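Undergrad: What shape does this take:
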Amino acid sequence: MIIGVGIDVVDVARFGESLERTPGLTPRLFTPSEAERPLASLAARFAAKEALAKALGAPSGLHWHDAEIVSETTGRPVFALRGSVAALADSLGVASVHVSLSHDAGIASAMVVLEG
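TA: Here you go, the predicted structure:
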């Protein structure tokens, strides 16, 4: 059963300007291992976190670090949920989180499907 779906797109250059203009934004949005990624990858990960929040119903009180995109050995991105995000997902009956990331032509996008 599908519990929620979310999608988000990010203009990579504009996102990069925001990160440069506000130096504290990177550590606030990303875990240390995420923050090491190139700009297009960061924009896609931000889009994924936004898409996840939308799929969860866009509640307040979620912490950015509680939804981390990690890569499997194959390179496939997956969410590692903890804290506030894991608690909400559990309360909604989420058994699986599917995520797809893309970036091309200056746009990063992500889609998230929550399955019960």
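Undergrad: CA only for contacts and neighbour counts going forward, please
TA: OK.
Undergrad: which residues of the chain fall in strands?
TA: All strands of the chain, identified by DSSP state E, fall at 2-11, 67-71, 77-81, 96-104, 107-115.
Undergrad: Could you also give me the structure for this second sequence? I'd like to compare it with the first:
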Amino acid sequence: MIVGIGVDVVDLARFERAVDRTPALRERLFAPAERGLPLRSLAGRFAAKEALIKAIGDSTGVTWQDMEIVSDGHRNPSFLLHNAVKRIVAERGITTVHLSMSHDGGIAIAYVVAEHDEESG
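TA: The predicted structure follows:
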């Protein structure tokens, strides 16, 4: 059963200007393993983190690094959740978080669906 859905869009040029103007954003917004990626990929990850917050419906105590995006062997993205986000997801009974990201034509977009097993309540 779907618990929440989130979507976010990031303007690539605006995101690049923000990172150029404030280089510390890389450290504040991204986990160490994410920081070396191209800006278009970072923009997609930022959109994904925003979309996750919308899907789970709470950001109490959350830091940006609590939501790390990783890829499997086929380059499919997923979240590695830490600290407050991990706690919120567990409290809400969320068992699966689906993530899709893309970038094209000057924008990055991410879509998140949070769900729980019918059997888990």
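Undergrad: Got a TM-score for the two of them?
TA: Once superposed, chain against chain, the TM-score is 0.97 (TM-score structural alignment, normalised by the length of the first structure); 116 aligned residues with a Cα RMSD of 0.8 Å.
Undergrad: With distance to residue 26 of the first structure and mean neighbour count added, can I get the strands of the first structure in TSV?
TA: Shown next, in TSV, are the strands of the first structure (distance: least, Cα to Cα, whole Å; neighbours: other Cα atoms under 10 Å):
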stretch	distance to residue 26 of the first structure	mean neighbour count
strand 2-11	15	19
strand 67-71	13	20
strand 77-81	18	17
strand 96-104	19	17
strand 107-115	17	22
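Undergrad: Adding distance to residue 33 of the first structure, write those out as TSV.
TA: Putting the strands of the first structure into TSV (distance: least, Cα to Cα, whole Å) gives the following:
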stretch	distance to residue 33 of the first structure
strand 2-11	20
strand 67-71	9
strand 77-81	12
strand 96-104	17
strand 107-115	19
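Undergrad: so which of these gets nearest residue 53 of the first structure?
TA: strand 2-11 (7.5 Å; Cα to Cα).
Undergrad: and that closest one, how far from the second structure on average?
TA: For strand 2-11 of the first structure, the mean deviation from the second structure after alignment is 0.3 Å (mean Cα distance after the TM-score superposition for the first structure).
Undergrad: helices or strands next to that strand in the packing?
TA: With contacts taken as 3 or more Cα pairs under 8 Å, 6 or more residues apart in numbering; DSSP states H and E, strand 2-11 of the first structure sits against helix 39-55, strand 107-115.
Undergrad: could you dump these to a markdown table with distance to residue 24 of the first structure?
TA: Output for these, formatted as a markdown table (distance: least, Cα to Cα, whole Å):
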| stretch | distance to residue 24 of the first structure |
| --- | --- |
| helix 39-55 | 15 |
| strand 107-115 | 21 |
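Undergrad: so which of these comes closest to residue 83 of the first structure?
TA: Using Cα to Cα, those put helix 39-55 closest to residue 83 of the first structure, at 13.9 Å.
Undergrad: just so I know, which of the helices and strands packed on strand 2-11 of the first structure lies nearest residue 18 of the first structure?
TA: Of those, nearest to residue 18 of the first structure by Cα to Cα is helix 39-55, at 10.9 Å.
Undergrad: got a list of contacts for that closest one?
TA: 3-12, 15-16, 29, 34-35, 59, 64, 67-69, 99-103, 106, 108-114 (Cα atoms under 8 Å, 6 or more residues apart in numbering).
Undergrad: swap in stretch 105-121 of the second structure?
TA: Stretch 105-121 of the second structure is contacted from outside by 1-13, 40, 43-45, 47-48, 51-52, 55-56, 93-103, using Cα under 8 Å, 6+ apart.
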